[in-house]
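Participant: After the sequence you'll find the predicted model.
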Amino acid sequence: MRVARRLGTVTLGITGLTAPLALAFGAQPASAVSCATMTGPYQRQVEAFLGRPVDGRQSAADCKAIQAFQNNYGITPTIGYAGPVTWGVMDFMNKQKAVGRNPNRDGKCPVNKGRIACVNLTLQLTWIQDGKKLVYGPVPVRTGRDGYETRTGLKKIYWRHIDHVSTLYNVPMPYSQFFDGGQAFHSVNLSVWSPPGSRGCVNMTRKDAKRYWSLLRTGDDVYVYGRKPGT
């Protein structure tokens, strides 16, 4: 079965994304890796995201704040450099937050199917709706990386296994709900924002995967659309 690599731990959902975002979680101790002294290409954007003074110049305090963010969200190397990967994760968070409580504003997820789980690959978000009514979410997910893309289209949950272990990768996949071959919703013990992505499954936090388990049943529809950047 498809499963992602272990890269870190996650502490937030969409509802936890508040500005400045670096202050919305308990930062883990930065690793012993040396701090980058170079100014990164996304220095100003990263400083603004983290609530740092926006001067476009790397400082020791900037580096520590960036490094703490990288440690929290499974971004490597954790050297406090404001590079494209770190900014890419932050940019995703900004776009996810902007969706608010209206994730299907584009009307792309069917509203004539009753209860359905929607997955927007472009924004890396999922939610459950019933007609036009939002039932749960939106919450961030981690979908398939390049070469292991989460397949798009209308599907149905055909098998559920609460304590599933991947027979292909020998990795736990708690609260698995399979909807397309080996691709499933399931929880992971890593950051759902950590690059590059899963091996096709829709990775979720344990809290969200558990809630999906309680809300969905075998035979329920799943609609996957969009395209994850970089795939």
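Facilitator: That came through, no problem.
Participant: use CA for all of it now, contacts and neighbours both
Facilitator: Will do.
Participant: Return the set of buried residues in the lengthiest helix in the chain.
Facilitator: When the chain is parsed with DSSP state H, its longest helix is helix 84-99. The neighbour-count check on helix 84-99 (16 or more other CA atoms under 10 Å) flags 85-94, 96-97 as buried.
Participant: Report the separation between the closest residue to residue 156 other than its chain neighbours and residue 131.
Facilitator: Counting by CA to CA, 6 or more residues apart in numbering, residue 156 lies nearest to residue 221, which is 4.4 Å off, once chain neighbours are set aside. Between residue 221 and residue 131 the distance is 12 Å, computed by CA to CA, to the nearest Å.
Participant: same deal with residue 169?
Facilitator: 37 Å.
Participant: These two: who's more crowded?
Facilitator: Higher neighbour count among residue 169 and residue 131: residue 131, with 15 against 12, using other CA atoms under 10 Å.
Participant: What sits closest to the more buried one if chain neighbours are left out?
Facilitator: residue 111 (4.2 Å).
Participant: before we move on, what about residue 205?
Facilitator: residue 187 (5.2 Å).
Participant: thought that neighbour was touching residue 204?
Facilitator: Yes: if you go by CA atoms under 8 Å, residue 187 and residue 204 touch, sitting 4.6 Å apart.
Participant: Neighbour count: those two, which is higher?
Facilitator: Counted by other CA under 10 Å, residue 187 and residue 204 do not tie: residue 204 has more neighbours, with 30 against 24.
Participant: which ones are touching the more buried one?
Facilitator: By CA atoms under 8 Å, 6 or more residues apart in numbering, residue 204 lies in contact with 140-142, 185-188, 192.
Participant: now the strands for the protein?
Facilitator: Using DSSP state E, the strands of the chain run over 115-120, 125-130, 133-140, 153-156, 159-165, 172-180, 183-187, 202-204, 221-225.
Participant: this is the comparison structure:
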Amino acid sequence: MGTLSRNKTVRPVAARRLGVLLGTLGLTAPLTLAIGGPAQAAPTCTTRTGPYQKEAEKFLGRPVDGQQSPADCKAIQDFQTSHRITPNIGFAGPVTWAAMQDEITRRDPNAAGKCPVNKGRIACVDLTRQISWIQDGRTVRFGPVPVRTGRAGYETRTGPKKIYWRAIDHWSTIYKVRMPYAQFFDGGQAFHAIDGSVWSPPGSHGCVNMRTGDARTYWSMLGNGDNVFVYGRKPGT
């Protein structure tokens, strides 16, 4: 028992003495000694070309040739790591491209130029992406924010509109629900806040449903006569 006890005591002391000696000599102790095991290697960068290679190259400012290169892979891998996409091996697949599209939307929701930029202040509604934002010319002033538009049979009507009537605490006599911060732009269709989730299916009865904070900001930034433009098609309609 005495010998075993001395061995347990001597080993860590010997390890510390080795560390001091290596430090004195300007060397570093093996990593296994420092942390008790081998280091975790970085994920291997793939040589495979993904289905969204060209899109990823363009997004990341790489030469766009549609062919994976070590530099392409490292750039894609860094993006995946920063967005917690796994496996982060630099493969330009659908999950990575979806995350890049989200970034594009946040940077410039009107990158495709589908909402008019010659109307001054305008509220844009993209039914396809289920988002809305307010812009002055080409400058986005607020958003994009998530919205819930009309379900099948009650589609939000597309095209140019104008806000013509507003009610900060409107009550729908048709559907018997509150419509806070309601701003009507086409018949009974309006921007307004809802109590539930804007992501809940199947959709509204034609209005552009918003989170309360977003609807409140729209109320403060828009007024009667301001332009609205609705385009695209809600998935499932």
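Facilitator: Now that the structure is in, tell me what you want to look at. None of the values given here were measured: they were computed from a predicted structure.
Participant: So after superposing, what's the score?
Facilitator: The TM-score (TM-score structural alignment, normalised by the length of the first structure) is 0.59; 146 aligned residues with a CA RMSD of 2.2 Å.
Participant: re earlier: what about whatever residue of the second structure lines up with the residue nearest to residue 156 of the first structure, how many neighbours?
Facilitator: Under the alignment by TM-score structural alignment, residue 221 of the first structure pairs with residue 227 in the second structure. Residue 227 of the second structure has 21 neighbouring residues, counting by other CA under 10 Å.
Participant: and residue 227 of the second structure, how far is that from residue 220 of the second structure?
Facilitator: Taking CA to CA as the measure, residue 227 of the second structure falls 15 Å from residue 220 of the second structure.
Participant: what sits against the nearest residue to residue 175 of the first structure once chain neighbours are set aside?
Facilitator: Spatial nearest neighbour of residue 175 of the first structure, chain neighbours left out: residue 162 (4.1 Å); criterion: CA to CA, 6+ apart. When contacts are counted by CA under 8 Å, 6+ apart, residue 162 of the first structure touches 174-176.
Participant: In contact with the aligned residue in the first structure for residue 132 of the second structure: list those residues for me.
Facilitator: Alignment of residue 132 of the second structure against the first structure is given by TM-score structural alignment, with residue 126 as its counterpart. When contacts are counted by CA under 8 Å, 6+ apart, residue 126 of the first structure touches 117-120, 137-141.
Participant: What segments of the second structure are helices?
Facilitator: Under DSSP H, the second structure gives helices at 2-24, 31-35, 53-60, 70-82, 94-107, 212-221.
Participant: now the ones you listed as CSV including distance to residue 164 of the second structure?
Facilitator: As requested, the helices of the second structure are arranged in CSV below (distance: least, CA to CA, whole Å):
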stretch, distance to residue 164 of the second structure
helix 2-24, 77
helix 31-35, 68
helix 53-60, 40
helix 70-82, 44
helix 94-107, 29
helix 212-221, 13
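Participant: tell me the contacts of residue 191 of the second structure?
Facilitator: 181-185, 207-210, 215.
Participant: if we go to 10 Å?
Facilitator: Residue 191 of the second structure is in contact with 123, 147-149, 163, 166, 179-185, 206-210, 214-215, 218-219, counting by CA atoms under 10 Å, 6 or more residues apart in numbering.
Participant: Likewise for residue 155 of the second structure?
Facilitator: 127, 149, 189, 203-207, 233-234, 237.
Participant: Which residue in the first structure aligns with it?
Facilitator: That one, residue 155 of the second structure, aligns with residue 149 by TM-score structural alignment.
Participant: What distance do you get for its match to residue 230 of the first structure?
Facilitator: From residue 149 of the first structure to residue 230 of the first structure the distance is 10 Å (CA to CA).
Participant: before we move on, what about residue 92 of the first structure?
Facilitator: Counting by CA to CA - residue 92 of the first structure and residue 230 of the first structure are separated by 13 Å.
Participant: before we move on, what about residue 141 of the first structure?
Facilitator: For residue 141 of the first structure relative to residue 230 of the first structure (CA to CA), the value is 15 Å.
Participant: Which one's more surrounded, those two?
Facilitator: Shown here are residue 141 of the first structure and residue 230; by other CA under 10 Å, residue 141 has more neighbours (28 against 7).
Participant: Now do the contacts for the more buried one.
Facilitator: 13, 119-121, 123-127, 185-187, 191-193, 197-198, 201-205, 208.
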